[in-house]
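> what's the 3D shape of this:
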Amino acid sequence: MKIVATVAFLVVALIFYFLWLGRIAVELLTSGDIAAIGLGIGVLILPLLGVWMVVSTIRSALDHQRLARRVHEEGLELDVDDLPRRPSGRIERAAADELFLTVKQEWEADPDNWRVSYRLARAYDYAGDRARARNTMRRAVELERHERDSGTR
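Next up, the predicted model:
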């Protein structure tokens, strides 16, 4: 709940910031000065980009949370409790790589299963490959959405 409150506070703060930037942009656009109009267009783009980034980030977080909840309910989470850890708390690299290879074999056997793609994304994350983890998680979200829309399992 503390995280939700923090995110809500930050979103509200960003809304005020975007409104403030929007007001400045309108003032610049209506000034009549060509240079100010150019700056106004640039300043107007900032809140639009900001809103897009906030909305897309929150949508992704909610999608990932939905998948995590479903995987948890189905008892398919990766068990990493017994893996050796560094002093920082991260899983030892060799253990994470071993886990990744195991999950990759699952994925190779069933690449169109969102549950396996979700597990692979988590394994990529544990192995430290954030870019592939994000891409694989996007794929898991798309596969899960397709499954929900088609009503299949």
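
> okay, CA-based contacts and neighbour counts for the rest of this
OK.

> those helices in this structure, which residues are they?
Secondary structure of the chain (DSSP state H): helices at 2-29, 34-73, 93-109, 114-126, 130-150.

> ok, and which of those helices has the densest surroundings?
helix 114-126 (a mean of 25; mean count of other C-alpha atoms under 10 Å).

> want to put them side by side, so please do this one too:
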Amino acid sequence: MAAVLALYVVLAGDRAVRFLASGEPVAIAVGVALVVTFLVGAWALVREVVFGLQLERATRQLADEGGMPAPLPGTPSGRAERDAAEQAFPGAKADVEAHPESWRSWLRLSMAYDAARDRRRARMVARKAIALRKTESLEAR
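Have a look, this model is predicted:
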């Protein structure tokens, strides 16, 4: 998705420059709209790439510390079986309730949401984990 968004951003930027250079009032208005679209797309792309890198670092640290959740039985496609994911979810939620300031607990909850195929909540909780991890690293300095 990031590659498709990057392609769109480049194409929108190219079209915007062409419209702006035309000198026609309507074309200039379209060019300005495309510049705005370009900027929003670029911002979204950067935000998603940064999120992915931060999540990867947090996951790698959790794995290095031996804190990853136990693997769940999988389907032939590689996804966790839904029943197993739903059974693992209460434990992850209880871990967050017991340790609300632990980014590790929040990251494991994010993984539980993802295994249960709730991507929206998985991303929201992962962002909370990343924020707590950043706060922890700042306090450690």
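
> one step back: would you convert the helices of structure 1 into a markdown table that also reports distance to residue 87 of structure 1?
Conversion of the helices of structure 1 to a markdown table gives the following (distance: least, C-alpha to C-alpha, whole Å):
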| stretch | distance to residue 87 of structure 1 |
| --- | --- |
| helix 2-29 | 25 |
| helix 34-73 | 26 |
| helix 93-109 | 13 |
| helix 114-126 | 15 |
| helix 130-150 | 20 |
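
> For residue 79 of structure 1, which of those is the nearest?
Minimum separation from residue 79 of structure 1 across those (C-alpha to C-alpha) falls at helix 93-109, 9.4 Å.

> The closest one vs structure 2, average offset?
Per the superposition on structure 2, helix 93-109 of structure 1 and its aligned residues are separated by 1.0 Å on average (mean C-alpha distance after the TM-score superposition for structure 1).

> against structure 2, where does that helix fall?
Mapping helix 93-109 of structure 1 onto structure 2 (TM-score structural alignment) gives residues 82-98.

> can you check stretch 130-147 of structure 1 too?
Going by TM-score structural alignment, stretch 130-147 of structure 1 lines up with residues 119-136 of structure 2.

> superposed on structure 1, where does that stretch end up, distance-wise?
Its aligned residues in structure 1 lie a mean 0.4 Å from stretch 119-136 of structure 2 after superposition (mean C-alpha distance after the TM-score superposition for structure 1).
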